[in-house]
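**Student:** just coords:
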């Protein structure tokens, strides 16, 4: 593997001093880029795009060819894991992901098994290796997985949900069955992320997209404790380097201190919390990632620059900040507005550090 030429993102995650605030964007390879849409059309479907290591590599690198981002993130989907468990993932036009066989009865839940990352998920591991080679030391590569709770939501509901009726009914009538799903999924995620690290991922992220729909007690019982187990089970070093990890619970600002205490290196924040207040709450225990509202990218260049500076001013010229959106970039985002954001973050954060 080629030596890493830009390790700013990794150093920021480990709370080491950097010359500027590194930046990458959740869902940075996506439908807002015309070149992505062309590759996806060539692939035939989203799933075929995910399952082709060469095409996944191609789209992973597309945003880096447009913008001077400080990290690449593996192009894949969080639902590859439950798909490999045999639930039958498919994408209905205009409806998002769905499962043919959601977990609705005890027999199906008890039959659940963790997939082999070098078997059913080999295409993801191969994509990581191919992307890492193609990056050639340009920037670090981030691997990722969904959290056990978020994956379980899809596995039980069968699709995205407004009220999470099926999984919450399971939680409050048969918590033993839900814990079984979460145990198996935790085992699967640990193996999956460690396989990505072995294949070349230089950092990993756990997306707990639906953790925020839980009550205070339920979040600790059904989400946080399982992410803590994953963090403890992750490979911590590869290629002679520390492999940092990030945990992101959308809507998780209420539990910030608890998340920071599970042993992770970085905590992702959505846009509903002030990042300066978050830094005061966790001190130097973890790095923070975030947290501008993705909808700001629909604004004028002046508004985008002003809001980016607001986030940077709030965090201050301290170590341990990775700039990002508070959730995934919208498919309707004008690419030129992303350029404004990236340039503002890089230029203004340099000024902040030089004047500190």
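**Tutor:** Good, I have the coordinates. All of these numbers come straight from a predicted model, not from anything done at the bench.
**Student:** From now on I want contacts and neighbour counts done on CA atoms only, so please keep to that.
**Tutor:** Will do.
**Student:** now the strands: where do they sit in this protein?
**Tutor:** Using DSSP state E, the strands of the chain run over 72-73, 89-92, 96-99, 141-146, 203-208, 237-238, 241-242, 245-249, 266-268, 287-292, 321-325.
**Student:** what comes into contact with the last one?
**Tutor:** When you say that, I think you mean strand 321-325. With contact meaning C-alpha atoms under 8 Å, 6 or more residues apart in numbering, strand 321-325 is reached by 9, 12-13, 15, 21-26, 270-271, 287-294, 315, 345.
**Student:** Which of the residues you listed fall in helices?
**Tutor:** Counted as lying in helices by DSSP state H, out of the contacts of strand 321-325, are 9, 12, 13, 315, 345.
**Student:** Included below, for side-by-side comparison, is a second structure:
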């Protein structure tokens, strides 16, 4: 639990918000067009991003509020009012770092843990508790600075990785095609797995509350490896912790609560459970029809749930006329599905995307979703 005192900032501490479409859609309210942002919109596909990263280590950027703010603002400055949201530049793996693990970002390979968790006794290497203000305050400072520099143009997302996804990296030692080591933990060491997932959940709740205290206006929880789990295992090792995060973050924030969305990539079977987990929005990958997603969500709950997504990122490698056609199809599918839609990709931008392809996507969303 966090013990260092954090100053709680409110909207009165920042410039007035001029574009609230994203927040309204996340709450299920009607909007004049579908608000749009994209995952990894501040990333390696932008030449201005690559130029800055050539001079600075990845995690040094994350830990330097001025650099993180500058990268967060790059797509906002490039695409102007075509984007309806920004997301703070950081990484989900700062949380394992706060727990005492070493995480390296290896060029061409991605995240690497030199000493992953191999057996339950390795949990003793982790911090028994984490003061998120002391350990992760640099991200809170980056959020506050970015919110000031956004000058009310668009809302700012805070985020974190889901407990299962973080555990998968911490045990596996990095990315994986099978996550066999991490999944073996679930079957071989279920009690230790629950202990680790619970400890991560405790930290993540503090972390998300701290992000809102610092100025984040909406939150997203990324369960990037949810699709590696069977329905039974997701029900045991992911969903309860996702539910706890939503419930306890809202409870801690009270009347300062902000909209929360969840992205469980590849876990189609999880939609009914996610609809009942306490989130305002569910992000979809490109392998599920918006109409079917809305049907499942509506059958599971009477609560208003926004759907987010879900164009295949690889469509952005196509000719511009194909991008326009596929984006219009996506928008029409969400219109048919009904309810609130936040336009996005079904996953993040890729390093070799052409920035102008994203512009075509953003322009087409605006045109196709505008109310006549």
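**Tutor:** Done, it's in. A quick note: this is a predicted structure, and the numbers were derived from the prediction, not measured.
**Student:** just to revisit the earlier point, can you put the strands of structure 1 in TSV and add distance to residue 179 of structure 1 and mean neighbour count?
**Tutor:** TSV is the format used below for those (distance: least, C-alpha to C-alpha, whole Å; neighbours: other C-alpha atoms under 10 Å):
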stretch	distance to residue 179 of structure 1	mean neighbour count
strand 72-73	30	24
strand 89-92	22	16
strand 96-99	20	17
strand 141-146	16	25
strand 203-208	16	24
strand 237-238	30	14
strand 241-242	31	12
strand 245-249	19	26
strand 266-268	24	27
strand 287-292	29	26
strand 321-325	31	28
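**Student:** could those go into JSON lines alongside distance to residue 56 of structure 1?
**Tutor:** Output for the strands of structure 1, formatted as JSON lines (distance: least, C-alpha to C-alpha, whole Å):
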{"stretch": "strand 72-73", "distance to residue 56 of structure 1": "10"}
{"stretch": "strand 89-92", "distance to residue 56 of structure 1": "17"}
{"stretch": "strand 96-99", "distance to residue 56 of structure 1": "18"}
{"stretch": "strand 141-146", "distance to residue 56 of structure 1": "13"}
{"stretch": "strand 203-208", "distance to residue 56 of structure 1": "17"}
{"stretch": "strand 237-238", "distance to residue 56 of structure 1": "23"}
{"stretch": "strand 241-242", "distance to residue 56 of structure 1": "25"}
{"stretch": "strand 245-249", "distance to residue 56 of structure 1": "22"}
{"stretch": "strand 266-268", "distance to residue 56 of structure 1": "24"}
{"stretch": "strand 287-292", "distance to residue 56 of structure 1": "25"}
{"stretch": "strand 321-325", "distance to residue 56 of structure 1": "22"}
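**Student:** So what would you say the end-to-end distance of stretch 250-266 of structure 2 is?
**Tutor:** Start-to-end span of stretch 250-266 of structure 2 (C-alpha to C-alpha, to the nearest Å) is 26 Å.
**Student:** Name the residues that touch it?
**Tutor:** 23, 26-27, 209, 212, 217-228, 246, 249, 270, 274, 279-285, 287, 347.
**Student:** redo that, cut-off 7 Å
**Tutor:** Here stretch 250-266 of structure 2 makes contact (C-alpha atoms under 7 Å, 6 or more residues apart in numbering) with 26-27, 209, 217-227, 279-285.
**Student:** for stretch 42-58 of structure 1, same thing?
**Tutor:** Residues contacting stretch 42-58 of structure 1 (C-alpha under 7 Å, 6+ apart): 40, 75, 76, 123, 124, 126, 127, 130, 131.
**Student:** Thanks a lot, catch you later.
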